[in-house]
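Engineer: here are the coordinates; sequence isn't available:
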């Protein structure tokens, strides 16, 4: 199997990369690798203090800017302040199976943050993006369904993993429809997606108060089958800089896509449903009030 490592990334001097959730986990690892290659990396984070702490571990040009994807006003403020061109946007930040919560705009926390926040951010920044939009999904998307009658879990009993799977399926449907629209607009920008496999990050840190036996079991499984955050970031980097087709989905090439060198991987039937992707896009526009900004005459040029 062919391998891919940060050493294979070409020099990125003069390019700007925005990474959401870059203060920890695979976002931090991806930001670190790209900054080391000469890119100006913008760490778009909810907590600037944590962002500066992460930036201090990196070599190269980094900028920390506040972005709370759980609030559309914060997303708009970030986009309005960002006037320079962006070469790559990496939609990495996300929540995984927290207790039921709501965003500032009343959306279920995982759907609102993982999908709607990035949907809004991408469309607001798109006129300034020159090369690629990478959105981080998960193998968990395979059990996901989109319940248009109750996207915000207001009528049915809340199931945290089902809500997570819905948001990760939404990430892939968003990528597919974004690429279709970019192609239709004549834009050279590519929309790609990635998943890290099973990476040892802090994404499940909120479960540390769980039953001790369950906590030990979870820790043992992660230790046995997961890969480091640096390895978990490789599919994201691959989707960001390799010659990946628009709409391509990268993940680990090992057993059950849990770990290993990144490659293009498959996705669920639902994630390949073009009609579902278009319906979700329309619903997302209605929920956020933000629409696709490009036309054939306004497409961003290289």
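Structural biologist: Arrived safely. Quick caveat, the model's predicted, so the values are computed rather than measured.
Engineer: please count neighbours and contacts with C-alpha atoms only from this point.
Structural biologist: OK.
Engineer: can you give me the offset of the stretch of helix or strand residue 52 belongs to from its chain's centre?
Structural biologist: Here residue 52, judged by DSSP states H and E, is contained in helix 48-55. Mean-position distance between helix 48-55 and its chain equals 19 Å (CA atoms, centre = their mean, to the nearest Å).
Engineer: show me what it is packed up against.
Structural biologist: Judged by 3 or more CA pairs under 8 Å, 6 or more residues apart in numbering; DSSP states H and E, the packing partners of helix 48-55 are strand 40-45, strand 62-66.
Engineer: what's in contact with the last one?
Structural biologist: Applying CA atoms under 8 Å, 6 or more residues apart in numbering, the external contacts of strand 62-66 come out as 35, 40-48, 51-52, 55, 78.
Engineer: now list the buried members of the residues you listed.
Structural biologist: If you count burial by 16 or more other CA atoms under 10 Å, the buried members of the contacts of strand 62-66 come out as 35, 40-46, 48, 51-52, 55, 78.
Engineer: the structure to be compared is supplied as follows:
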């Protein structure tokens, strides 16, 4: 097996990457390594104080890095629009990395369940708004989770009003990430675009995601798991970095650890139901309606039936 590491990353001089959730965990490591390879990295963060601290840390680690801190709240579609309007340059990599995990039931500013709203709808809208800014050979990397395998779309109760489980709705949001990433790939191919939509998941990696959102037993389990089971965040970030820059990566691929929850990046398979084009189109249409964002027809068109599978 080819044990791909950051040492295998190509030179990124002259390229621009956007990383959501760049101030911590997988996003911080991804930002650091992209900057080390010469990329200009737009650090898209929600919390300005934490973002400035991360920026200071990164400048100590990568003094030559070209870093640009900007604010975005993926749980607020107005913030997503404002961020997108501020991006005028060509984008080579859009890394949809940020996420929230298993909080108590919370609604976004626009009234969506927080995990579905931030993890899926916010990134759906951001991608749609920035699609025309992507380079001809650009990549959209959407970070999911192996927990997508437990997910389903609660079309009849998206806000969890009738029944909410932090785990189930986290799994729903990660399942939605996979449906979106694969449907984006279908539509890009149907449009004849060379932009690649790639998925990644980090396995079980020791990040603050497991402890900052969950409460009670979920939080305790996350802390214990981070200590005893998880791989390092540097290892976990390899999957999304591979998806973002490695030569030979194809649109529609899902990159994850070779040992399931740990290891080096390889192509993995999502749960079978996530490959259903009809389900993906249903979610896509709903996402357009909820976000009021429709990716430009100049870049995408709905795939005909013979291209949808």
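Structural biologist: The structure has been received and is ready for your questions. Here the structure is a predicted model, which means the values were calculated and not measured.
Engineer: give me the TM-score for this pair.
Structural biologist: Remark: TM-score between the superposed chains equals 0.93 [TM-score structural alignment, normalised by the length of structure 1]; 293 aligned residues with a CA RMSD of 1.7 Å.
Engineer: now the strands for the stretch 151-300 of structure 2?
Structural biologist: 196-200, 254-257, 265-268 (DSSP state E, counting those that start in this stretch).
Engineer: so the second one corresponds to what in structure 1?
Structural biologist: Spelled out, that is strand 254-257 of structure 2. Under TM-score structural alignment, strand 254-257 of structure 2 corresponds to residues 249-252 of structure 1.
Engineer: quick one: contacts of the matching stretch?
Structural biologist: 192-197, 235-236, 238-239, 257-267.
Engineer: could you pull up the residues touching residue 146 of structure 2?
Structural biologist: 201, 203, 261.
Engineer: make TSV out of the contacts of strand 62-66 of structure 1 and add distance to residue 86 of structure 1.
Structural biologist: TSV is the format used below for the contacts of strand 62-66 of structure 1 (distance: CA to CA, whole Å):
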residue	distance to residue 86 of structure 1
35	14
40	10
41	10
42	10
43	13
44	13
45	17
46	20
47	22
48	20
51	19
52	21
55	19
78	13
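Engineer: between the residues you listed, which is nearest residue 4 of structure 1?
Structural biologist: Residue 4 of structure 1 lies nearest to residue 35 out of the contacts of strand 62-66 of structure 1, by CA to CA, at 17.5 Å.
Engineer: list the residues that contact the closest residue in space to that closest one that isn't next to it in sequence.
Structural biologist: Of all residues not flanking residue 35 of structure 1 in the chain, residue 60 sits nearest, at 5.0 Å (CA to CA, 6 or more residues apart in numbering). Residues near residue 60 of structure 1 by CA under 8 Å, 6+ apart: 35-40.
Engineer: the helices in structure 2, which residues?
Structural biologist: Using DSSP state H, the helices found in structure 2 span residues 25-36, 48-61, 77-85, 114-115, 123-130, 166-190, 209-212, 216-228, 233-236, 238-245, 277-291.
Engineer: mind putting these into a markdown table with distance to residue 11 of structure 2?
Structural biologist: Conversion of those to a markdown table gives the following (distance: least, CA to CA, whole Å):
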| stretch | distance to residue 11 of structure 2 |
| --- | --- |
| helix 25-36 | 9 |
| helix 48-61 | 18 |
| helix 77-85 | 26 |
| helix 114-115 | 35 |
| helix 123-130 | 24 |
| helix 166-190 | 25 |
| helix 209-212 | 30 |
| helix 216-228 | 32 |
| helix 233-236 | 19 |
| helix 238-245 | 9 |
| helix 277-291 | 35 |
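Engineer: by residue count, which strand of structure 1 is the longest?
Structural biologist: strand 129-136 (DSSP state E).
Engineer: distance from the chain centre to that strand, please.
Structural biologist: For strand 129-136 of structure 1, the distance to the chain centre is 10 Å (CA atoms, centre = their mean).
Engineer: could you give the angle of that strand to helix 234-241?
Structural biologist: 160 degrees (axes from the mean of the first three to the mean of the last three CA atoms, to 10 degrees).
Engineer: show residues contacting strand 129-136 of structure 1.
Structural biologist: Applying CA under 8 Å, 6+ apart, the contact partners of strand 129-136 of structure 1 are 85-92, 122, 171-172, 175, 188-196, 236, 239-240, 300-302.
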